[in-house]
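*Asks:* just coords:
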């Protein structure tokens, strides 16, 4: 795993998401004083979850209303059936870092 600089705290408004332009993209969410990072693409139909609706630690895809737990990636409402990838988040002052898998040449 590799820690990457994802964004600053200020780039993630409370109860909203921020899309990190990695490959694949990651979404960072702020819920109260906690930060969560998940795969940004809805597993049901390719759509950015950073644009989704938050209800506590649950994000809802605005396209077809699939819901996911930001803590575990677990699917909470169909039509999605595949969970999201989750990533550890570390805060260092005003900077947020996400621990992502190392890429290999065959990806």
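*Replies:* Great, that's in hand. Everything quoted here is computed from the prediction, not taken from an experiment.

*Asks:* CA atoms for contacts and neighbours, from now on please.
*Replies:* Will do.

*Asks:* Show me what the one helix or strand residue 30 maps to is packed against.
*Replies:* For residue 30, the element it lies in under DSSP states H and E is strand 26-31. Strand 26-31 is packed against strand 17-20, strand 34-39, with contacts defined by 3 or more C-alpha pairs under 8 Å, 6 or more residues apart in numbering; DSSP states H and E.

*Asks:* Second structure for comparison follows:
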């Protein structure tokens, strides 16, 4: 599967997440305060909650419903109640667009 353009870089607000469904895969895309862009699985592993509705702080995304925090770098949960990681996807920036291939996950 090839990468898919999900949005423009300028469409993403700093320190906020946006939800995209790419080839049927829900993905939360985050631009941090330094302008770096991350993509992780959008579904909290503690409950069927969209992480894109959560809170961004540094390199973490916090689930709004139960407070579990996930690393944007590794997908690993940093606090309970979640204990399972979410997938992390490679982000490519091409011609001002954000591209993601949902079939390629990164591991740390």
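*Replies:* Arrived safely, thanks for sending. These numbers were taken from a predicted model, which means no experiment stands behind them.

*Asks:* one step back: so which of the helices and strands packed on strand 26-31 of the first structure gets nearest residue 48 of the first structure?
*Replies:* strand 17-20 (7.9 Å; C-alpha to C-alpha).

*Asks:* list the buried ones in that closest one?
*Replies:* For strand 17-20 of the first structure, burial by neighbour count (16 or more other C-alpha atoms under 10 Å) applies to 17-20.

*Asks:* Make CSV from those residues and add distance to residue 7 of the first structure to it.
*Replies:* Formatted as CSV, those follow (distance: C-alpha to C-alpha, whole Å):
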residue, distance to residue 7 of the first structure
17, 11
18, 8
19, 9
20, 7
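
*Asks:* what range in the second structure does stretch 58-66 of the first structure sit on?
*Replies:* Counting by TM-score structural alignment, stretch 58-66 of the first structure pairs with residues 60-68 of the second structure.

*Asks:* show me where the first structure has strands.
*Replies:* Secondary structure of the first structure (DSSP state E): strands at 2-8, 17-20, 26-31, 34-39, 53-55, 58-60, 67-69, 75-77, 86-87, 89-92, 95-100.

*Asks:* For those, give me TSV that also has distance to residue 47 of the first structure.
*Replies:* Converted to TSV, the strands of the first structure look like this (distance: least, C-alpha to C-alpha, whole Å):
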stretch	distance to residue 47 of the first structure
strand 2-8	20
strand 17-20	12
strand 26-31	12
strand 34-39	11
strand 53-55	13
strand 58-60	11
strand 67-69	13
strand 75-77	15
strand 86-87	17
strand 89-92	22
strand 95-100	20
